[in-house]
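**Student:** Quick check, what structure comes out for this input:
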Amino acid sequence: MKKLMLDVVVCLFFLAHWAPVSAAQAALDEKAVADFYRGKTVTLLVGHSAGGGFDTYARLIGRYLGKYVPGIPNVIVTNMPGAGTMISVNHMYNSGARDGTLINSFDGGIVTQQLYKTSGVKFDLNKLFYLGAPDSFLYVMAVTKQSGVTKFDEILGTNAKEVRIGAVPNIGIEHASLLIRNVLGGKVKVVSGYKGTAEIRMAMKSGEVDSVITDWGSLRVTNSPDFESGEWLIFVQLTEKPIEDLPQKNVPLIYQYTKDDEQRELFRMGIINPNQYARPYVLPPGVPAERAEALRLAFERALADEKLLAEAKKAKLGINPLSGDRIRDLISAGLSMPPKMRDKLRPILLPGG
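**Tutor:** Predicted coordinates:
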């Protein structure tokens, strides 16, 4: 009994003397973070071109992020497009600021480049600090009416019609096109080399290409009038489940065209699962822990801001946040793909590699 009472006294002593110290330390840490960020500018570096979905999300988040960071820094958005966002990630990883003033928004499709150890990879995605993501990708294949093709079935089979699909190298937009061509035998000409979806959409308007495979959330924002007028059609959904708000009825899932379990798994591992980690926001290695955590919390709070959500709804932007931990785990799993599946997907995910 005496020993029990002594233990209780000791516990009470430590609670009385150490709990206030911990609270003071937490306040001191926040003050230190605020002192650092006060008067500074945080840059949101977007790896795709201006005007596309990545840019639209970044500019929305940038308008609200700063007020949730201690010290309330200014937040600006800049674009560094190229190589499917690899240019921006290489820049961030090797020469970008590591003090918490640089955040990168890249395309999760570049996981493939690290998976296959391509020469252009000058980064390690496992070493980044993940803030989270505002949403996932839900891919659809959009085709212009002027292409003369009216449904997905028409690009399959012996009398198939050809569709020219615009693509960005190294990422899901290209991977999805190659999956349709290589796995299903679709009559597809992949026109790669574009820096972002904004350029591809312009090419569709001019007749340079017929199609793009990209996120419905982005197309809903940028091209709703084209779908409403019938000038653009949705041929197929490259998703696990049907998208609820498509302007067309009865748009088939890609799984309806796969012939066996292996084909379904190739689409699942090659594009549908990776689309879950398609829009990560990250910090480079070496950012002080308290600043990284402050930015993570600010990112989380910004995406829950009522004004941001109202603005997103008005702009038809989906906000379905994924945590930084969840994104990190998904990317780690993608980089640990079973060797057999990795080898089968190599010609698709790394064409010419």
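**Student:** Please make it C-alpha for all contacts and neighbour counts, starting now.
**Tutor:** OK.
**Student:** can you tell me how far residue 335 sits from residue 283?
**Tutor:** Relative to residue 283, residue 335 is positioned 19 Å away (C-alpha to C-alpha, to the nearest Å).
**Student:** and if you look at residue 23?
**Tutor:** Residue 23 is 27 Å from residue 283, by C-alpha to C-alpha.
**Student:** Equivalent analysis for residue 248, please.
**Tutor:** 39 Å.
**Student:** and these two? which has more neighbours close in?
**Tutor:** The neighbour count for residue 248 versus residue 283, taken as other C-alpha atoms under 10 Å, is higher for residue 283 (26 against 12).
**Student:** so the more buried one makes contact with residue 126?
**Tutor:** No. If you go by C-alpha atoms under 8 Å, residue 283 and residue 126 don't touch, sitting 11.6 Å apart.
**Student:** Excluding sequence neighbours, find me the nearest residue to residue 182.
**Tutor:** residue 348 (7.4 Å; C-alpha to C-alpha, 6 or more residues apart in numbering).
**Student:** To check against the first, give me the structure of this:
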Amino acid sequence: MELRNLWRLPLLAVALAGAATGASAADFSGQRIEILVPYEAGGGTDIYARFLAPILSEHLPGKPTVIVNNVAGAGAIAGGNQFEQRAKPDGLTLIGIGTSLTANYVFRDKRVKYKLANWIPIISSPNGTVVYANSALGVKSGADIAGLKQKALVMGANNATGGDLRVLLSLDGLGLKAKEVFGLNRGDARPSFERGEFNLNFDSTAAYQIQVLPMVQSGVAVPLFTLGITDNTGAIVRDPLVPDVPTYIEVYKALNGKDPEGPEQKAWLAMFNLNIMTAKGLALPAGTPKDIVDTYNKAISEVVAEFSNPKYKSQADDIVGPYPQALGEAAGRALRGAATFDDETFNWLKGWLNKNYQVSL
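**Tutor:** I've put the predicted structure just below:
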């Protein structure tokens, strides 16, 4: 399957995909349900989970309490492993899926003990990425990126093989060399950027809208580019949440007079599909009985329908945006498809990571 077309896995599937239609035997009256988020509080996946939790509570039978528990560490591996080892298939524990969690699985990190492909996603949500700089660098927009090639850029990141790879490949494609300080989640890196310790940073569009836009409005931060989003023809277009910010491909073309191509672009597209088109999600553990899965599928379809409710619309616009949501079985197909790389792309990335970051996959 062409990497460009991975988005065609039923992301347009839309709000009732996979939802249960009949009565379900599962009832969560008096129960407490945990969404395990394998990241620090304040990051994109945490914001996503905390937005969905109270709405999900309202639509699950018995209206159980739904809490978010942050289990951060090792680029989301600690939380992923804990979920794999401890979560029972009783519907009382879900995991919040983010890009690093999926990427570490894809790149076969030896610390990964979780089997992501066996989990049962109930929702998979696209989410954009915005790369931004400190205005002290003298930039006013993405049109000024060429001037950053001579600057000493410093950026916080988690690791070279996690979800951050989408940005590392983008910077490399644009000829920007940054000193990365690894070991930091987005929720950790952003305060360092605010304090002036880093002059380059990136966030999910959800986190950008809530946490970074005030810095842009005050003149501290300047958005440089987004990774874009695919439209219904498969073309990568501007992110509808930040339509005034150019895409990586636009900036690349402005710098080089042509569209990106070759093995690096194929690798970039692979990471785009993994990190953008299936950026966030919720999943149940492997082996969860059908009646519980059906109950969650019905509930999550009702949750998505609530996004247009005036009570939630403002938050929904910021956190999930206008992007199509893949639900139920469609969510499973989307996530499994995005987490599968062909050998050529995997081997090229292995070589690139070894050369640039001395990382062996």
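**Student:** Which stretches in the stretch 151-300 of structure 1 count as strands?
**Tutor:** 163-166, 188-191, 211-215, 232-238, 281-283 (DSSP state E, counting those that start in this stretch).
**Student:** closest one to residue 78 of structure 1 among these?
**Tutor:** strand 281-283 (13.9 Å; C-alpha to C-alpha).
**Student:** Tell me the mean distance between that closest one and structure 2 once they are aligned.
**Tutor:** Mean deviation of strand 281-283 of structure 1 relative to structure 2 after superposition (mean C-alpha distance after the TM-score superposition for structure 1): 0.5 Å.
**Student:** need the contact list for the residue most central in space within structure 1.
**Tutor:** Structure 1 has residue 279 as the residue nearest its centroid, 1.4 Å off, counting by C-alpha atoms, centre = their mean. Residue 279 of structure 1 sits next to 54, 105-108, 133-137 when contact means C-alpha atoms under 8 Å, 6 or more residues apart in numbering.
**Student:** Also residue 115 of structure 2?
**Tutor:** 84, 105.
**Student:** Check the gap between it and residue 329 of structure 2 for me.
**Tutor:** Residue 115 of structure 2 is 17 Å from residue 329 of structure 2, by C-alpha to C-alpha.
**Student:** In which helix or strand does the residue lying closest to residue 270 of structure 1 once chain neighbours are set aside reside?
**Tutor:** With C-alpha to C-alpha, 6+ apart as the criterion, residue 270 of structure 1 has its nearest non-adjacent residue at 6.7 Å, and that residue is residue 345. If you go by DSSP states H and E, residue 345 of structure 1 is part of helix 339-349.
**Student:** which one in structure 1 is aligned with residue 136 of structure 2?
**Tutor:** Aligned by TM-score structural alignment, residue 136 of structure 2 pairs with residue 146 of structure 1.
**Student:** That match: neighbour count?
**Tutor:** 13.
**Student:** which ones are touching it?
**Tutor:** So residue 146 of structure 1 contacts 207, 210, 231 (C-alpha under 8 Å, 6+ apart).
**Student:** Export those as a markdown table, with columns for distance to residue 289 of structure 1 and neighbour count.
**Tutor:** Output for the contacts of residue 146 of structure 1, formatted as a markdown table (distance: C-alpha to C-alpha, whole Å; neighbours: other C-alpha atoms under 10 Å):
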| residue | distance to residue 289 of structure 1 | neighbour count |
| --- | --- | --- |
| 207 | 50 | 14 |
| 210 | 47 | 27 |
| 231 | 50 | 14 |
